[in-house]
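> with the input below, show me the fold.
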Amino acid sequence: MSSITKQIQFVKSQIADYCQQYHREPHAVQLLAVSKTKPLSDIAEAYACGQRHFAENYVQEAVEKIQQAQLSDWQNEPIQWFFIGPLQSNKTRLVAQHFDWVQSIERLKIAQRLSDQRPEEMPALQICLQINISQEANKSGTDFEHVFELAQEVSKLPRIQLRGLMAIAQKFDDPQLLDESFSRLQQCFDQLSQLYPNIDTLSLGMSGDMGAAIAHGSTMVRIGSAIFGARN
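Got it, this is the predicted structure:
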């Protein structure tokens, strides 16, 4: 058994334990394996033990992996590719043409370009709006005050589908502050899901704050180094 297989099994057991602890359904939280900087051989190991959702931050690197994966024998159960990094206007066409999800939308302009550039023969591109829940200057994301307006405009666009929210937590020394920021995000998610029936995804939580994220309604946790080891 490879180390990647062991780590995926361990992370999934952690997710199951947190779901039980916080009275969530066992399969309510999906594992998104963050494979940025890692070779396709590592992704193949994770795929072999059942992982199908992979996330990337760097467009050109990711597109090369996606194209290689399309030549593999994985097409009966294809990978779902998620883009989770900051997205510049000059890279939207590549993302629109190759990814299944984009979880880092903070501006209408980027969503509009993805909508315009999504090939008509492909399924709708699934979209999450990124919220900067702690208003940190070095983090991407819109703020709580503008997310409802952004959701209203993005939901009108063709060839993309609004599915939820994504956030990256600030590293707090005080767990109560983390809980407060996650609680506010959960309330925002609940309000949006009442307005838009397709909203069902709260992408929240990484290795260090996965438990708190699951306690506050996360439906998808993004785990990288705990599966694949330190970044290259």
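> contacts and neighbour counts: CA atoms only from here.
Fine.
> check contacts around Leu157.
Going by Cα atoms under 8 Å, 6 or more residues apart in numbering, Leu157 touches Gln112, Ser115.
> please apply the same query to Leu150.
By Cα under 8 Å, 6+ apart, the residues touching Leu150 are Arg107, Leu108.
> check the one 5 residues further on too.
Taking Cα under 8 Å, 6+ apart as the definition of contact, the neighbours of Ser155 are Gln161, Leu162.
> helices along the chain, start to end?
Assigned by DSSP state H, the chain shows helices spanning 3-21, 40-48, 59-70, 92-98, 108-117, 144-154, 175-195, 210-215, 225-228.
> and the angle from the fifth one to helix 144-154?
Computed by axes from the mean of the first three to the mean of the last three Cα atoms, to 10 degrees, the angle separating helix 108-117 from helix 144-154 equals 20 degrees.
> also this sequence, please, to line up against the first:
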Amino acid sequence: MTSIAIKLDRINAGIRQAEIDAQRVPFSTQLLAVSKTKPAADIIKAYRAGQRQFGESYLQEALLKQKELCCYQICWHFIGPIQSNKTRQIAAHFSWVHSVDRLKIAKRLNEQRPDNLPPLNICLQVNISNEQSKSGFQLEELAGAVEQVLKLTNLKLRGVMAIPQPATEYELQCEPYHQLYQAAKALNKPEMDTFSFGMTGDVKAAIAEGSTIVRVGTALFGRRSG
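Okay, the predicted model is just below:
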């Protein structure tokens, strides 16, 4: 086994244990392998070890990898900041977008999604820690944004995504995820079944608070160069 395959097994085992600890349904949390800045060769190693979902943040880099890896059955997720001039290519080349941080971007993705593709799965990014340095909807804006996005027929609203302020204590890691999970559930929208919470440093807390997709890069591929 390659080192990536060994790490993948370890990460998945940790996810399963976190589900048990939180009394979650087994396999209710997926691993999204964050492969940004990593070479296609690393993605192939993870793919051969069973990983199918990969997350990218830099559009041009992602498009090159998609071309190189076109023979693999990979589900590509865009998880980075979205500039208006990048929406057309994102709409055409990804199955999921986790980082829809304003209605303008949602509307552009909807308009630019090719007719021959199924609706684009999206999550609304919520700035749950109210950090000025981060984009996303404020929590009080979420309900209104959901109603607007549900009208966009080329998008499939799946849920919410958050990158809270980093914390080392478990309770502090749990708090923002709990807040957002409860707020999203209170909207009573059955189609919103996805909670894109948690990264390498807080996977256990995220799963305890309802995460269905954890985004892990460093623990799988090592430190990123960018």
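> neighbours around the counterpart of Glu191 of the second structure in the first structure, how many?
Alignment note: Glu191 of the second structure maps to Asn198 in the first structure; criterion TM-score structural alignment. For Asn198 of the first structure, the count of nearby residues is 14 (other Cα atoms under 10 Å).
> again, but for Thr37 of the first structure
Thr37 of the first structure is flanked by 15 other residues according to other Cα under 10 Å.
> quick one on the thing from earlier: how close does the match of Glu191 of the second structure get to Ser181 of the first structure?
Here Asn198 of the first structure is placed at a distance of 24 Å from Ser181 of the first structure (Cα to Cα, to the nearest Å).
> ditto for Ser225 of the first structure
24 Å.
> just Ile214 of the first structure next, same as before
Using Cα to Cα, Ile214 of the first structure is found at 13 Å from Ser181 of the first structure.
> again, but for Val29 of the first structure
19 Å.
> okay, these two: which has more neighbours?
Neighbour count, other Cα under 10 Å: between Val29 of the first structure and Ser181, Val29 has more, with 22 against 15.
> and the residue nearest to the more buried one when sequence neighbours are not counted, how many neighbours?
Leaving aside its sequence neighbours, Val29 of the first structure sits nearest to Thr219 (Cα to Cα, 6 or more residues apart in numbering; 4.3 Å). By other Cα under 10 Å, the residues close to Thr219 of the first structure number 20.
> do the same with the one 10 residues further on
Residues lying near Gly229 of the first structure (other Cα under 10 Å) number 12.
> that one maps to what in the second structure?
Counting by TM-score structural alignment, Gly229 of the first structure lines up with Gly222 in the second structure.
> give me the aligned partner of Ile43 of the first structure over in the second structure.
Ile43 of the first structure maps onto Ile43 in the second structure, with residues paired by TM-score structural alignment.
> distance of its match relative to Glu68 of the second structure?
Noted for Ile43 of the second structure: a distance of 11 Å to Glu68 of the second structure, by Cα to Cα.
> settle it for me: which of these two has more neighbours?
Applying other Cα under 10 Å to Ile43 of the second structure and Glu68 shows that Ile43 carries more neighbours, namely 24 against 12.
> stretch 153-171 of the second structure: how far from the chain's middle?
When C-alpha coordinates are averaged (Cα atoms, centre = their mean, to the nearest Å), stretch 153-171 of the second structure and its chain have centres 8 Å apart.
> now do the end-to-end distance for it.
Length of stretch 153-171 of the second structure, first residue to last, Cα to Cα: 39 Å.
> what comes into contact with that stretch?
98-99, 109-111, 113, 118-129, 131, 146, 149-150, 173, 176-177, 184, 191-198, 202, 205.
> which of the residues you listed are buried, as a PyMOL select command?
To isolate the buried members of the contacts of stretch 153-171 of the second structure in PyMOL, using 16 or more other Cα atoms under 10 Å:
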select buried, resi 98+99+109+110+111+113+119+120+121+122+123+124+125+126+127+128+129+146+149+173+176+177+184+192+193+194+195+196+197+198+202+205
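> show me the contacts for the residue lying closest to Gln97 of the first structure once chain neighbours are set aside.
Spatial nearest neighbour of Gln97 of the first structure, excluding adjacent residues (Cα to Cα, 6+ apart): Arg118 at 5.9 Å. Residues near Arg118 of the first structure by Cα under 8 Å, 6+ apart: Arg93, Ala96, Gln97, Ala124, Leu125, Arg159, Ile160.
> excluding chain neighbours, what is closest to the fifth one?
When you say that, I think you mean Leu125 of the first structure. Excluding the flanking residues, the one nearest Leu125 of the first structure by Cα to Cα, 6+ apart is Ile160, at 4.5 Å.
> count of neighbours near the residue mapped onto that neighbour from the second structure?
Mapped onto the second structure by TM-score structural alignment, Ile160 of the first structure lines up with Leu155. Leu155 of the second structure: 23 surrounding residues under other Cα under 10 Å.
> please tell me how far Leu155 of the second structure sits from Ala91 of the second structure.
Counting by Cα to Cα, the gap from Leu155 of the second structure to Ala91 of the second structure is 10 Å.
> got any residues that touch both of the two?
Listed as contacting both Leu155 of the second structure and Ala91 by Cα under 8 Å, 6+ apart are Leu109, Asn110, Leu120.
> what's the counterpart of the second one in the first structure?
Asn110 of the second structure is assigned Ser115 in the first structure as its aligned equivalent, the criterion being TM-score structural alignment.
> list the contacts for its match?
For Ser115 of the first structure, the contacting residues are Ala96, Leu125, Leu157, Pro158, Arg159, Ile160, by Cα under 8 Å, 6+ apart.
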